[in-house]
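K.L.:
sequence below, structure please.
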Amino acid sequence: MARTSESGAGEVTEERGQGQGQGPRKSSWRYIGPGIVVAATGVGAGDLVATLIAGSKFGYTLMWAAAIGCLVKISLAEAAGRWHLATGRTLFDGWRSLGSWTTGYFAVYVVVWGFVYGATAMSSSALPIVALFPGFLGLKTWAIITGLVGLVFVWFNQYAVFEKVMTVLVGVMFVVVVYVAARVGPDAGAAFAGLAPVLPDGSLLYTLGLIGGVGGTITMAAYGYWVNAKGWTNSGWMKVMRLDNRVAYVTTGIFVIAMLIVGAELLHSANIALASGDKGLLDLGDVLEQRFGASTAKLFLVGFFATSFSSLIGVWHGVSLMFADFVERYRKRRKGEGPEDTVEEVASGEAEKSLPFRAYLLWLTFPPIALLFLDQPFGLVIAYGVLGAFFMPFLALTLIWLLNSGRTPREWRNGIVSNVMLAAAGLLFIALCVQQVRELPW
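P.N.:
The predicted structure follows:
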């Protein structure tokens, strides 16, 4: 059923027709939105640090891995968006059709992951604020404040406002990261040479991380939900979604390349090592201050905050939408109701007002505050690591299953290119999964 009045984005979509499959006559840049949201959410401070470290160790040599990573993510997010638009069913509804094991995995994952991620996101958002305003409040206090601000913002605003704020944050991220890369002076010849696939000694894990890790999280699964929340609910929006998705991962690619340049030019040549995790960006701020002065360092910290806080509110919104759909699908199954028009429930904006959506918002915010004052319990760290490592292989392989089956209209099933790219993504994420599990502190 196509909606012809107000979309989940709170805007009138005059371009839609009355029938199933109707949408705008052609794709246009003016529709872009969910791609910006997924780019802002998927690239966190930890991703930027991982890219910096790869650049500091190997210079421009792994530039090719960043380019391949963009292609992999475009294919994966396109598949998630295509499922929503082609079938009129949400991704979780598709997972449910594969068996109850998917429900069990997702239920445990979303509870444990949300508990630990909430604390991580709040701390990451607080770090640059503490660096910008030293001595004024402390890290834990700022972390709690950022979590509460994210909660209030998402609680009282629906997708239209959320998208606009995320667009501003992406703009800040983009300008700052590209500006810093320009300041350090990229070597264009070395950058182009880095597009030739080469694996230096000891670079395999960094290569896999660049291809699969940066911008690749649960937010890729949330992309289809943001597509629906924008008001795109049928296959008539397929061309628009594909353009939007390409914008998302080209933007992500620019972030990755810019940070590789900074790592290669600023750190590799001077043999400077960064701390792992989000604190590595504070180290980079110190290096920038020594090299270019306090103004550049402060500007970088503003970009650091935009990167971290956009991931926070992106997860607060996107994963809460997924959880609301999870609860709604479970409720309908218990009542024996069918899955018809499931995307309409997201597009209408009702999901963002629902009790499950707001309950998960509270779960992401308040229980994790306790982790800010405690070392993470050993068992929780293990569970978080294992469940998180399995999510991306789970997403890639279930999309292959769904989009090659009779659950998807024949016109929109996977072609050879989609199958090859999704299979490659699945194998890549399995390799990353094995490595992540091996590195856990068993």
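
K.L.:
contacts, neighbours, all on C-alpha from now
P.N.:
Noted.

K.L.:
for stretch 143-151, which positions count as buried?
P.N.:
143-144, 146-148, 150-151 (16 or more other C-alpha atoms under 10 Å).

K.L.:
tell me the one of those nearest G303?
P.N.:
G303 has its nearest neighbour among those in T146, at 15.5 Å by C-alpha to C-alpha.

K.L.:
does the closest one touch T120 like I think?
P.N.:
No: contact criterion C-alpha atoms under 8 Å: T146 and T120 do not qualify, at 11.5 Å.

K.L.:
and this one, please, so the two structures can be compared:
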Amino acid sequence: MARPPAEVDAGGNVAAVRTGLWQKVALFGPGLALAATSVGAGDLVSALEGAGSFGMGLVWVAVVGVVIKYVLTEASGRLQLSGPTTLMAKIASIHVGFAWLFTVAVAIMTTLYGAGLGSVAALALEMMIPGLPAVPTTIAIILVAGAIVYAGRYDFFEKYMVGFSIVMFLGVVVIAVLAAGAMEEPATIVETLTISIPGGSLPAALAMIGGVGGSATIAIYAYWVRDKGWTDLGHLAEMRKDAAVSYGAILVFVLSLSVVGTALVHGTGVTISDSAELEALGGPLAAMFGQLVRIGFFVTFFVVVFSSIAGGFNGFCYMLADCIRVVRRIPDSQADAFIAPRRPLFTAVLAFQVVAPLVIMFTGRPVQLVLAYAISGAFFLPLLVVAFLVLLSGRRVAPELRNRWPVTVVLVLSLVLFGALAISETVRRFGG
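P.N.:
Okay, the predicted model is just below:
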């Protein structure tokens, strides 16, 4: 990965520090891109809503969710390191029908991914700049996200995603520290920090486990690992550190949001059940710390959503282009001609991702499309876990890359959990 040009002072010290810092950050590019993409508005709302109702009582659930998602992401990275072929090509080696299932799920998620996020990002901007027209702002955000994904290859993508991750994680940590310091009863943070399921919290707990750390991004991570140049067993330690940094950052983000929710929402009767209600936090923040902190919170909110759009656009371009290549049985030796940025199929998928939300925005959201998105997303993780159990066991991969028994246990438990959530989501959608 290219480094930014060094700036040398008279003694040469500044250059050494800046170059060294960039080298250290660059080691964790795919993981920080994963963190910035997988943390979205839903995580903001669920963490604040959970803290508003139960204080720090659901923090342990976030820890469980992060551990599970780390195991799945590490498995995704190991599978990619098992050979030069792409993730979807490896999945197709189980059976081409399995690849078709992924193709259908990914196609649906790709179609609808940006439809809601664009309007949420526009909402965040409107909270900072009242009076912004919603529709033109949404269109502009989607077009800008598409343009920066189109603009460069992986090294460029990694740089701006690392930048987004630094802004969003530092932003929420600073706000959490300020909010905790201003609490009249800071002991509430410790008093509500329990390992239990408070009455009525089970749905919120399951939602947090399923949502924290993303779902499709776990598969996308394998493509970013591949583009990073980590292509064999020799990069195993780097990949594991990278994934650990990603989920460490995600855990810090969720913990910080839980502190903010406990400090500003818990016991007040205020509810944060959707993105629009996040504006309710603006008043208390401004009253306590001034307009600068209020604006900082909404800047963080915007970066959280925008980074999810840009990262998702990039990742789904890889995945859908590769799904199409695999089901068309195009040889793995030609993969980069189809799935690399700026290649025709990658660009076509990106254009489709940009246009689809705009069409949906002007034509409404047909119930069938929303239903298909929810169900395909719910079943994506169980399918992926099955692939990890099959492909990373036995003699398919080198001994160092095989699932150890603790990982197998977590994968099996994940399959049961996410399978149950998928069935529950399907029943709820059709039942409603």
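
K.L.:
among the buried residues of stretch 143-151 of the first structure, which pair sits farthest apart?
P.N.:
Top of the distance list for these (C-alpha to C-alpha): A143 and L151, 12.4 Å.

K.L.:
who's in contact with G150 of the first structure?
P.N.:
312-313, 316 (C-alpha atoms under 8 Å, 6 or more residues apart in numbering).

K.L.:
so which of these is the most crowded?
P.N.:
W316 (29 neighbours; other C-alpha atoms under 10 Å).

K.L.:
and the aligned partner of A348 of the second structure in the first structure, what element?
P.N.:
Structural alignment (TM-score structural alignment) places A348 of the second structure against A359 in the first structure. Taking DSSP states H and E as the criterion, A359 of the first structure maps to helix 355-365.

K.L.:
that helix vs the second structure, average distance?
P.N.:
When the second structure is superposed, helix 355-365 of the first structure averages 1.0 Å from its matched positions, counting by mean C-alpha distance after the TM-score superposition for the first structure.

K.L.:
of the contacts of G150 of the first structure, which is the nearest to V262 of the first structure?
P.N.:
So of those, ranked by how close each gets to V262 of the first structure (C-alpha to C-alpha), first place is L312, at 24.5 Å.

K.L.:
any idea what that closest one aligns with in the second structure?
P.N.:
In the second structure, L312 of the first structure lands on I309 (TM-score structural alignment).

K.L.:
and T207 of the first structure, by the same measure?
P.N.:
Checking TM-score structural alignment: T207 of the first structure goes with A205.

K.L.:
ok, L132 of the first structure next?
P.N.:
Match for L132 of the first structure (TM-score structural alignment): M128.

K.L.:
unless I'm mixing things up, its match is touching I295, no?
P.N.:
Yes: checked against C-alpha under 8 Å, the pair M128 of the second structure and I295 is within contact range at 6.1 Å.

K.L.:
give the buried residues for stretch 429-442 of the first structure.
P.N.:
429-433, 437.

K.L.:
which one of these is nearest I36 of the first structure?
P.N.:
Out of those, the member with the shortest distance to I36 of the first structure (by C-alpha to C-alpha) is F429, at 23.5 Å.

K.L.:
the alignment partner in the second structure of the closest one sits in which helix or strand?
P.N.:
Mapped onto the second structure by TM-score structural alignment, F429 of the first structure lines up with F418. Using DSSP H and E, F418 of the second structure falls within helix 405-431.

K.L.:
how far is that helix from where the chain is centred?
P.N.:
In terms of C-alpha atoms, centre = their mean, to the nearest Å, the centre of helix 405-431 of the second structure is set 19 Å apart from its chain centre.

K.L.:
also stretch 393-404 of the first structure?
P.N.:
18 Å.

K.L.:
could you do stretch 236-246 of the first structure as well?
P.N.:
Worked out by C-alpha atoms, centre = their mean, stretch 236-246 of the first structure lies 18 Å from the chain centre.

K.L.:
what's that stretch aligned against in the second structure?
P.N.:
Under the criterion TM-score structural alignment, stretch 236-246 of the first structure matches residues 234-244.

K.L.:
now the element after the lengthiest helix in the first structure, going C-ward?
P.N.:
Assignment by DSSP state H gives helix 294-335 as the longest helix of the first structure. Sequence-wise, the next helix or strand downstream of helix 294-335 of the first structure (DSSP H and E) is helix 342-347.

K.L.:
so what corresponds to V149 of the first structure in the second structure?
P.N.:
Per TM-score structural alignment, V149 of the first structure is aligned with V144.

K.L.:
ranges for the helices of the stretch 151-300 of the first structure?
P.N.:
With helices called from DSSP state H, counting those that start in this stretch, the stretch 151-300 of the first structure shows them at 159-184, 188-193, 204-212, 219-229, 238-262, 279-292, 294-335.

K.L.:
which of these is buried the deepest?
P.N.:
helix 219-229 (a mean of 28; mean count of other C-alpha atoms under 10 Å).

K.L.:
how much does that helix stray from the second structure?
P.N.:
Helix 219-229 of the first structure sits 0.7 Å off on average (mean C-alpha distance after the TM-score superposition for the first structure).

K.L.:
helices or strands next to that helix in the packing?
P.N.:
Judged by 3 or more C-alpha pairs under 8 Å, 6 or more residues apart in numbering; DSSP states H and E, the packing partners of helix 219-229 of the first structure are helix 34-42, helix 63-87, helix 294-335, helix 342-347.

K.L.:
mind putting those into CSV with distance to S276 of the first structure?
P.N.:
Shown next, in CSV, are these (distance: least, C-alpha to C-alpha, whole Å):
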stretch, distance to S276 of the first structure
helix 34-42, 19
helix 63-87, 20
helix 294-335, 15
helix 342-347, 38
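
K.L.:
which one of those helices lies nearest to W363 of the first structure?
P.N.:
Closest among these, using C-alpha to C-alpha: helix 294-335, at 9.6 Å.
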